[in-house]
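Chemist: please find the sequence and the predicted model below.
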Amino acid sequence: MGGRGEDEDPRASLEGEKAKHLEAELTDDRFQEELRRTHRLGLPPADSIEDKALASTFQRGELPHFSGINTFLKAPFLEDVTKVGEHEVAVVGAPLDTGTTYRPGPRFGPEGMRRISSLYSPYYFEKGIDLREQLDMVDVGDIFITPANIEKAFDQITKGLEHLVAHGTFPVVLGGDHSIGFPTARGVMNAFGKKIGVIHFDRHLDTQKRDLDERMHTTPWYWAAHEHHFDLGNLVQIGIGGWQVPRPGVAPAREGGSLVMTAEDVERLGVEKTADLALEVAWSGGAEGVYLSFDIDAVDPGFAPGTGWPEPGGLYPREVLKLVRRFAAEGLLGMEIVEVSPPYDQSDVTSLLGVRLICEVLASSVAAGRLGRDRGGTPQTARAREIEERRAAAQGRDG
């Protein structure tokens, strides 16, 4: 082989080869627990079914992917939100699109992302992460929205996010148009009580004061900066550009000092330098936490057509996936995916990209020890230890 030494075997550096071995380190305790639960609640399968361990008469678990009641990733539905503090991650829908100024439809974003998330398993091959085994996640359903009154809807969203964060959970918000960025950030800040930064993916600045005489999806960061614990100097805006950036938003961004990077900036700098600069600004000036707000229209509409204001020339999926991995590894307070509009989607590809971004953040947070348990099931955070201790105590009581 041309004198190549044994230690130069290119296969040793392949991510796929490493992934095969990482899987062997994972436990399957939670999966086995789920199977026992499906048999208990859904009845054992018919006598003709050979794989009786996997099946039940009434579906109560992940499989089959094409059926069942869809929560996000088939995670347990938590009806009693007063018990959300017993879990580490809470997925919540904010189906508001009253703030759209062109094509509506993001009110169906939570439904669309939950539905297509059934296509996924909780296992991430490349990184050797299994969210079912390593993360205590629930879906708390949607916030009750008042579509005829956007300000009341904002108050509802703020109260919901404040409740989740105050109980120690990592919120994953399924939008909704980007007007929800203001009330979600407000709820996070109210509960967190310390200065935060925001990393914002978008094609649009969203920093103007008013649009059509109201607070709309073009205004969230102007108003968030008027709350305690956040100013535009800690706002990083990635992917901005094109022919849909309203001029009224430019002066507030300039005067407030947000960091604006276009899609071409990302291409020129590369993912790593882009991430370094974004993290430096978001965490600057005494910020003690960072919130991620991802508008799906930041991605080129060739990959994300299902949105209200599609603008060619946006970011590519691999770029944004790499970027959110970096941001999650540094630690996040929570995240939101907004402006997914299923009525304008093709084959659910935009909804699926939203799901993939969320999964990427959660998996990277687990891999970096920011959330959940390691592959062997050992808690990595104080929060995860508390949940594990409570779970063990409950199992002890149940015998």
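Modeler: Now that the structure is in, tell me what you want to look at.

Chemist: switch to C-alpha atoms for all contacts and neighbour counts from now on
Modeler: OK.

Chemist: give me the neighbour count for the closest residue in space to residue 307 that isn't next to it in sequence.
Modeler: In this structure, residue 307 finds its nearest non-sequential neighbour in residue 341, 4.7 Å apart by C-alpha to C-alpha, 6 or more residues apart in numbering. A count of nearby residues for residue 341, using other C-alpha atoms under 10 Å, gives 30.

Chemist: name the single longest helix found in the chain.
Modeler: In the chain, assigned by DSSP state H, the helix with the most residues is helix 349-367.

Chemist: residues in contact with that helix?
Modeler: Contact partners of helix 349-367, identified using C-alpha atoms under 8 Å, 6 or more residues apart in numbering, comprise 109, 112-113, 116-117, 124, 127, 129-131, 134-135, 172, 296, 303-307, 317, 321, 324-326, 328-329, 331, 337, 340-342, 345, 371-374.

Chemist: circling back: the residue nearest to residue 307 contacts residue 113, doesn't it?
Modeler: No - judged on C-alpha atoms under 8 Å, residue 341 makes no contact with residue 113 at a distance of 9.9 Å.

Chemist: included below, for side-by-side comparison, is a second structure:
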Amino acid sequence: MFPGAVAEREDANFVVVGAPLDVSTTFQPGTRFGPRRIRTFAETFDDYDSRTTQHFSERQVHDHGDVHAWDDAAEYLEFLEGTLTDVVWDDAVPLLLGGEHTVSVAGVRATAPDVFVCLDAHLDLREEYDGNPLSHACVTRHALEVADEAIVLGARTGSESEWQRASREDVTVVPPESVGEWNFGDRLADREVYLSVDIDAADPAYAPGTGTMEPFGLEPREIRDVVREVAPHAVGFDVVEVNDRDDGQAATLAAKVCREFVFSRAAVDDGDSEDGDSGGTSLDTDD
């Protein structure tokens, strides 16, 4: 169980769902261990958040557990989408723990956002990778089959065809060196957003436990600040691509980012969101 996720399902405002898919991971596999490691390395965090004066255990978070993965990615995504759709129908926000980035496809399909916001080292705009259209390298392209727009922050690599696709009006790419000074302005106002955090958006110095490391990436604080800004508008969230190839740095960052999302999203209904009215789903709290 994710530490502090003590709410019963029928009372939940947020539902953690583990998705340990690991079928198309390139270079360093191990994302099947991601959800477990994220939960484990979250155990050291205090329940109280001084910035928002909230207790995580009072945010009505429920842990559904893992959706056991198998080798057929298409079938798995369909099943996972059903699980996440149930969460949405229960008026809760899904918190998806990956697993390879492919699992975000199920999250986007279940929440049907207007905008897909992604922190990622890679563009993920390929039509296929090694002949596989459901590769983790194709996630943003699949997201655009549902969402009207994709905003990718921290991207620093991609194929020539991906950069050409990224030049179209429905894609915005913010390079790592610009993320700290970039803001969304009113681009998210009155729009529903799905927020995806690929842990490889962080520089490998901070999160080496991921499949495809790419240097010159983001610092953890930059990722945190994006999550805080986007969370009030979000109808779904995931953090993905954590594996077991480090001493817990990637999992710790992923777990902290997940908590930051919950605190910032829940603050909307407490009336103390830094971004004001999100225009998103209203969540009930017991506070």
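Modeler: On my side now, so go ahead. All of these numbers come straight from a predicted model, not from anything done at the bench.

Chemist: give me the TM-score for these two chains.
Modeler: Put the two chains on top of each other and the TM-score (TM-score structural alignment, normalised by the length of the second structure) is 0.89; 278 aligned residues with a C-alpha RMSD of 2.3 Å.

Chemist: which residue ranges of the first structure form helices?
Modeler: For the first structure, the helices defined by DSSP H cover 15-22, 29-42, 109-117, 131-134, 150-166, 181-192, 220-224, 250-256, 263-269, 271-282, 317-330, 349-367, 382-397.

Chemist: figure out which of those helices is closest to residue 96 of the first structure.
Modeler: Smallest distance to residue 96 of the first structure across the helices of the first structure (C-alpha to C-alpha): 7.6 Å, for helix 150-166.

Chemist: that closest one aligns to what range in the second structure?
Modeler: Aligned using TM-score structural alignment, helix 150-166 of the first structure spans residues 73-89 in the second structure.

Chemist: buried residues in the matching stretch, which are they?
Modeler: Buried residues in stretch 73-89 of the second structure, defined by neighbour count with 16 or more other C-alpha atoms under 10 Å: 73, 76-77, 80-85, 87-88.

Chemist: next one: stretch 20-36 of the second structure
Modeler: Here stretch 20-36 of the second structure shows 20-25, 29-36 as buried, counting by 16+ other C-alpha under 10 Å.

Chemist: what's the answer for stretch 160-172 of the second structure, then?
Modeler: Of all the residues in stretch 160-172 of the second structure, those buried under the rule 16+ other C-alpha under 10 Å are 162, 165-166, 171.

Chemist: sort out which one of these lies nearest residue 152 of the second structure for me.
Modeler: residue 171 (7.6 Å).

Chemist: look up how far residue 189 of the first structure lies from the residue mapped onto that closest one from the first structure.
Modeler: Matched by TM-score structural alignment, residue 171 of the second structure corresponds to residue 258 in the first structure. Distance of residue 258 of the first structure to residue 189 of the first structure, given as C-alpha to C-alpha, to the nearest Å: 18 Å.

Chemist: now swap in residue 370 of the first structure and tell me
Modeler: Taking C-alpha to C-alpha, one finds residue 370 of the first structure at 20 Å from residue 189 of the first structure.

Chemist: out of these two, which sits in the more crowded spot?
Modeler: It is residue 189, of residue 370 of the first structure and residue 189, that has more neighbours when counted by other C-alpha under 10 Å, with 26 against 20.

Chemist: and the gap between the more buried one and residue 125 of the first structure?
Modeler: Distance from residue 189 of the first structure to residue 125 of the first structure, by C-alpha to C-alpha: 35 Å.

Chemist: burial check on the alignment partner in the second structure of residue 364 of the first structure, number of neighbours?
Modeler: Mapped onto the second structure by TM-score structural alignment, residue 364 of the first structure lines up with residue 264. A total of 24 residues lie near residue 264 of the second structure under the criterion other C-alpha under 10 Å.

Chemist: now residue 33 of the first structure
Modeler: Residue 33 of the first structure: 10 neighbours (other C-alpha under 10 Å).

Chemist: now do the contacts for it.
Modeler: Here residue 33 of the first structure is in contact with no residue (C-alpha under 8 Å, 6+ apart).

Chemist: residue in the second structure paired with it?
Modeler: Counting by TM-score structural alignment, residue 33 of the first structure has no partner.

Chemist: ok, and the closest non-adjacent residue to residue 6 of the second structure?
Modeler: Nearest one to residue 6 of the second structure, counting by C-alpha to C-alpha, 6+ apart, is residue 62 at 5.8 Å.
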